[in-house]
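S.K.: Dropping a prediction and its sequence here:
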Amino acid sequence: MGLSGPVLAAIVWVLAATLTALLPIRRQYVPGITLLVLAPVLILWLAVVHGWVWGVLGLAAFVSMFRNPLKYIYARLRGRTPEVSE
């Protein structure tokens, strides 16, 4: 019994996110945005193949990892100009 496609993709995504976090902040933008955009697709794929519980767990992990960028996006959508750490 091997790994399913979405689980293997999730493992690769987590490794890529970890490597991105090790980069200097100014070099994190492009890979970070790419990971941010791909995450909902991956979470939905996990939920469809393995059930909604795994989708919810994936969403919780995603929100935990990307809490600061998500706070920034939320503030911008509300018309505020949030501070950005350098």
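M.R.: Thanks, I have it. Numbers count the residues shown, from 1 in each chain.
S.K.: contacts and neighbour counts: CA atoms only from here.
M.R.: Noted.
S.K.: what ranges do the helices span in the chain?
M.R.: Taking DSSP state H as the test, the helices found in the chain are 5-22, 29-50, 52-65, 67-77.
S.K.: so can I have TSV of those helices showing mean neighbour count?
M.R.: Output for these, formatted as TSV (neighbours: other Cα atoms under 10 Å):
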stretch	mean neighbour count
helix 5-22	14
helix 29-50	16
helix 52-65	15
helix 67-77	13
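S.K.: second one coming, line it up with the first:
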Amino acid sequence: MTPSLVLACLWALAANVIAMTPSRDHHWRNAYILIAIGIPILGYVTMQHGPWVGLLVLAGGCSVLRWPVIYLMRWLRRGGRDMDVRGPAE
């Protein structure tokens, strides 16, 4: 197995272990850290194995970090406006 896929598997293992631990902020801080670490790993996998394997690794990462992806999709659907639920920022 190539180093990029080993790193991707270790990232997935760490993400699943983190998901099993209790957290006061519902794992948002951990999600930001996992995203910051996962993006370079995704680029490395794509560079070594091509876009199709990169898309598979991306899909795996999105399945682990599904709530940040859901909130991103909601934000994009609104056109990138402010995320404040009370209305537009003044």
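M.R.: Received it, and whenever you're ready, just let me know what you need. Quantities reported herein were computed from a predicted structural model and do not represent experimental measurements.
S.K.: Can you find the partner of residue 8 of structure 2 in structure 1?
M.R.: Aligned counterpart of residue 8 of structure 2 in structure 1: residue 10 (TM-score structural alignment).
S.K.: Its match contacts residue 44, doesn't it?
M.R.: No. With contact defined as Cα atoms under 8 Å, residue 10 of structure 1 does not reach residue 44; the gap is 11.2 Å.
S.K.: contacting residues for residue 53 of structure 2?
M.R.: 45-46 (Cα atoms under 8 Å, 6 or more residues apart in numbering).
S.K.: Return the distance of the residue mapped onto it from structure 1 relative to residue 31 of structure 1.
M.R.: By TM-score structural alignment, residue 53 of structure 2 lines up with residue 54 in structure 1. According to Cα to Cα, to the nearest Å, residue 54 of structure 1 stands 24 Å off from residue 31 of structure 1.
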